[in-house]
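> Requesting a structural model of the entry that follows:
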Amino acid sequence: MSRRYQLTDAQWGLIEPLFPHHRISGRPTREPRQMLDGILWILHTGAPWRDLPERFGPWNSVYNSFRRWQSTGRIDAILAALQLHLNEEGLIDFDLCCIDGSNVRASKDAAGARKKNTPVNQALGRSRGGFGSKIHLVTDGNGLPLGFCLSPGQSAEIRYATSALTMARIPTSSGRYRTRPTHLAADKAYSSRALRAELRRRKIKAVIPQRSDQQRHHKGRPLVLDKARYRRRNVVERCFGWLKKFRRFSTRYEKLAGSFAAFIKLAFCLRYLRELLVDRKPAF
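A predicted model of the protein is given here:
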């Protein structure tokens, strides 16, 4: 049996404690690993749920598990547990965070969410690139994804910079969250007085070049750009490139923004598992 797109034993071992075995409504539950492998197969391939291979069980059981884990916070719990593990291992670079936005085209299946009992704004809109969503992503200095937020495709990146940075909340062993990097690197699209003022308030040093029109009208001492740190900003673009290998990330098929966000979080989790299981041999 092919194990393509399925978790390895080592990867499953890191998250198995987050899946207690119990019955729901008196019915025997299917193995959570089998359900999770089916969801990850959908994440990788972008295929419709009904095309799920039989080895994962009935497609509607896997889909219902996905919706249940999303609504009960199970996916968020996996994400937080892996982030805590990374933090304890010292694998997150808090000296530098990088931020950028990228458009994702939406399939025709993503349109037409019911308005009743669901938020009107599902982070969908039409931009020059077509109908879709924009993902505002924050990574650490090594390109590890830390947080994100969604907006309609036509939204300006600067409007969601603070929201995306707020979503990069890394749990610590004390029960608190690490929310403030030392530096934040971004391209000229994020150059604004309001964002620079917000970063100063939060004691974060901006690594953002000024646009030419801002340079002409700037008063006072010129802003100094940390060029060494700014050259590292491309890690967020490389992270986008890696994440877009997942077809459920690179194209939005979900009508609801919450379901699309759940797939993004699962892609983050796979990146974390890969980072945690890298064989780091000591240098002699």
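
> contacts and neighbour counts: CA atoms only from here.
Fine.

> Between its first and last residues, how far does stretch 123-131 reach?
In stretch 123-131, first residue to last residue: 11 Å (Cα to Cα, to the nearest Å).

> Show me which positions of it end up buried.
For stretch 123-131, the neighbour count (16 or more other Cα atoms under 10 Å) marks 123-125, 127, 131 as buried.

> Mind jotting down where the strands sit in the stretch 51-200 of the chain?
Ranges of strands in the stretch 51-200 of the chain, per DSSP state E, counting those that start in this stretch, are 96-106, 125-127, 130-140, 145-152, 170-171, 177-178, 183-185.

> residues in contact with L40?
Contacts for L40 (Cα atoms under 8 Å, 6 or more residues apart in numbering) come out as 5-6, 266.

> hmm, back to that, so which of the buried residues of stretch 123-131 is the closest to Q154?
Nearest to Q154 among these, counting by Cα to Cα, is S127 at 4.4 Å.

> S133 versus that closest one, what's the distance?
To S133, S127 is 9 Å away according to Cα to Cα.

> Now for those two: what residues contact both?
With Cα under 8 Å, 6+ apart, S127 and S133 have common neighbours 153-154.

> what sits up against the longest helix seen in the chain?
Longest helix in the chain by number of residues (criterion: DSSP state H): helix 257-276. Residues outside helix 257-276 that contact it (Cα under 8 Å, 6+ apart): 11, 40, 43, 67, 70, 75-76, 78-79, 82-83, 86, 122-123, 144-145, 150, 243, 246, 248-249, 252-254.

> just the buried members of those residues?
Using 16+ other Cα under 10 Å as the threshold, 11, 40, 43, 70, 75-76, 78-79, 82-83, 86, 122-123, 144-145, 150, 243, 246, 248-249, 252-254 are the buried ones among those.

> Where do the helices of the protein begin and end?
Under DSSP H, the chain gives helices at 9-15, 32-45, 59-72, 74-88, 161-167, 193-201, 212-217, 227-230, 234-243, 247-250, 257-276.

> Figure out which of those helices is closest to G175.
Using Cα to Cα, the helices of the chain put helix 74-88 closest to G175, at 9.8 Å.

> What is that closest one packed up against?
Packing partners of helix 74-88 (3 or more Cα pairs under 8 Å, 6 or more residues apart in numbering; DSSP states H and E): strand 170-171, helix 257-276.

> for those, which one ends up most surrounded?
Greatest average neighbour count among those goes to strand 170-171 (a mean of 20), per mean count of other Cα atoms under 10 Å.

> any residues touching that strand, and which ones?
Applying Cα under 8 Å, 6+ apart, the contact partners of strand 170-171 are 80, 83-84, 87, 146, 177-179.

> Name the residues of stretch 25-36 that come out as buried.
Neighbour-count burial for stretch 25-36, counted by 16+ other Cα under 10 Å, picks out 30, 33-36.

> let's see this one next to it:
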Amino acid sequence: MGGRGDLTNAEWERLKPLLPPAGARGGRWSDHRTVINGVLYRARTGVPWRDLPERFGPWLTVYKRHRRWSADGTWAHLLAQVQAVQDAEGGIDWQVSVDSTTTRAHQHAAGARKTPPPAPCGKGGARRDKAGRSGVAELVRPPGGGGPAGECLGRSRGGLTTKIHLSADGRCRPLSLVLTPGQHGDSPQFQAVLEKISVPRLGPGRPRGRPDSVSADKAYSSRANRSYLRRRKIPHTIPEPPDQRDNRRRRGSAGGRPTGFDKERYKKRNVVERAINRLKNFRAVATRYDKRAYIYLGTVTVAALVIWLRT
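Predicted coordinates:
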């Protein structure tokens, strides 16, 4: 009998055709469903890998599968394929909102070797779509490679933190994910988050990456971000902070036209806040336990995948 957070039969039937073949590595893998349920259990509860219940099999098997699929982009590929099915059925609301959330890092998340971390891809490289993009999730590391900053760990008065930048559709589901150290600002990652939106087509055609509209709070208000949205012809609703408004008025005609603001559309921006709440219902997302950034990004992607399967 399955556990409370395990995949249901209906969810498994949706996910099963998208999984790698059982003999893809030259030998047979352990049962995919059992191992994936072990990964979900750990993401939901946040227990140490060694404390996984015996019904999931050897804990090392579950951990290595999660680590491999986090590195080679399999989790991001599965998320993109589930999104593709939803889009083909008209199930995605393309009124997109963007925001970020900071997660505290447990003391066990520190201490990774201070060497350049491995690129988030396996021997064959990360999975890429026809447009050359490598999935819906990305790490943004500062220069320097290894160390706490290289693993997307930022220092502040509250300790070590990691920031998750994401976009969400109108039904409170994450569309794209970007990971940075906790002290990184929101606005510089705005374009990266939108560029990671890549929903494949089930038939011919390039993946869809352009929302019908975008909403964000005033932290994302900048001339660069607005120019980027205008260049891609994406309608947007981003409030203008008072200091930017006053500076524009002081410059007169050189300051440009007033920014548009759709008050009713902005009221729906809470969908991204609700998507963040859904992600943080997974304790291994709300608190980072993984030393390596690419493994933590895989954990966040697994949580997003479950949200898509269950809504």
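
> hang on, the earlier thing: and the contacts of strand 170-171 of the first structure, which of them are buried?
Buried members of those, scored by 16+ other Cα under 10 Å, are 80, 83-84, 87, 146.

> what's the distance between E54 of the second structure and R67 of the second structure?
E54 of the second structure sits 19 Å away from R67 of the second structure, going by Cα to Cα.

> swap that for T74 of the second structure, please
The value you get for T74 of the second structure to R67 of the second structure, if Cα to Cα is used, is 10 Å.

> now do V272 of the second structure
Per Cα to Cα, V272 of the second structure is found 27 Å from R67 of the second structure.

> Same question for E138 of the second structure.
Using Cα to Cα, we find E138 of the second structure at a distance of 15 Å from R67 of the second structure.

> What of H32 of the second structure?
Taking Cα to Cα, one finds H32 of the second structure at 14 Å from R67 of the second structure.

> quick one: furthest residue from the center of the first structure?
The centre of the first structure is farthest from one residue, G220, which by Cα atoms, centre = their mean lies 38.1 Å away.

> Now do that residue against F240 of the first structure, distance only.
Going from G220 of the first structure to F240 of the first structure by Cα to Cα gives 37 Å.

> which residue numbers in the first structure go with stretch 228-243 of the second structure?
Residues 198-213 of the first structure are matched to stretch 228-243 of the second structure when aligned by TM-score structural alignment.

> what distance separates the start and the end of that stretch?
21 Å.

> Give me the contact list for that stretch.
The contact list for stretch 198-213 of the first structure (Cα under 8 Å, 6+ apart) reads 180-188, 190-191, 196, 225-226, 229-230.

> Could you pick out the buried ones from these?
The neighbour-count criterion (16+ other Cα under 10 Å) marks 180-181, 183-187, 190-191, 196, 229-230 among those as buried.

> Make a markdown table from those and add distance to I99 of the first structure to it.
Listed next are those as a markdown table, based on distance: Cα to Cα, whole Å:
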| residue | distance to I99 of the first structure |
| --- | --- |
| R180 | 13 |
| P181 | 12 |
| H183 | 11 |
| L184 | 7 |
| A185 | 7 |
| A186 | 6 |
| D187 | 8 |
| Y190 | 9 |
| S191 | 12 |
| R196 | 14 |
| R229 | 13 |
| Y230 | 11 |
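
> Chain neighbours aside, what residue packs nearest to F19 of the first structure?
In this structure, F19 of the first structure finds its nearest non-sequential neighbour in P32, 6.8 Å apart by Cα to Cα, 6 or more residues apart in numbering.

> close enough to count as contact, that neighbour and L18?
No: with contact defined as Cα atoms under 8 Å, P32 of the first structure does not count as touching L18 (10.0 Å).

> will you turn the helices of the first structure into CSV that also has distance to S173 of the first structure?
As requested, those are arranged in CSV below (distance: least, Cα to Cα, whole Å):
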stretch, distance to S173 of the first structure
helix 9-15, 17
helix 32-45, 27
helix 59-72, 23
helix 74-88, 7
helix 161-167, 19
helix 193-201, 26
helix 212-217, 43
helix 227-230, 29
helix 234-243, 27
helix 247-250, 31
helix 257-276, 17
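
> so which of those gets nearest F94 of the first structure?
Nearest to F94 of the first structure, of these and by Cα to Cα, is helix 74-88 at 9.7 Å.

> what's in contact with the closest one?
With Cα under 8 Å, 6+ apart, helix 74-88 of the first structure has contacts from 15, 18, 69-70, 92, 170-173, 262, 265-266, 268-269, 272-273, 276.

> Give me the mean distance between that helix and the second structure.
Between helix 74-88 of the first structure and the aligned residues of the second structure, the post-superposition mean distance stands at 1.2 Å (mean Cα distance after the TM-score superposition for the first structure).

> so what's R233 of the first structure up against?
R233 of the first structure neighbours (Cα under 8 Å, 6+ apart): 98-99, 141, 185-186.

> One more: L146 of the first structure?
Residues in contact with L146 of the first structure (Cα under 8 Å, 6+ apart) are 137-140, 167-170.

> Tell me how many other residues surround A22 of the second structure.
Here the count is done by other Cα atoms under 10 Å, and A22 of the second structure has 13 residues near it.

> Quick check: it touching R33?
No: applying Cα under 8 Å as the test, A22 of the second structure and R33 come out as separate, 11.1 Å apart.

> what do we get in the first structure for K268 of the second structure?
Aligning on TM-score structural alignment places K268 of the second structure opposite R232 in the first structure.

> neighbours around that match, how many?
A count of neighbours around R232 of the first structure, defined by other Cα under 10 Å, yields 17.

> Which residue lies nearest the spatial centre of the second structure?
Nearest residue to the geometric centre of the second structure (Cα atoms, centre = their mean): L177, 2.3 Å.

> That one corresponds to which position in the first structure?
L177 of the second structure maps onto F148 in the first structure, by TM-score structural alignment.

> Can you tell me, leaving aside adjacent residues, what's nearest to its match?
Once flanking residues are discounted, F148 of the first structure sits nearest to L137: 4.5 Å by Cα to Cα, 6+ apart.

> Identify the residue of the second structure aligned to the one you found.
Checking TM-score structural alignment: L137 of the first structure goes with L166.
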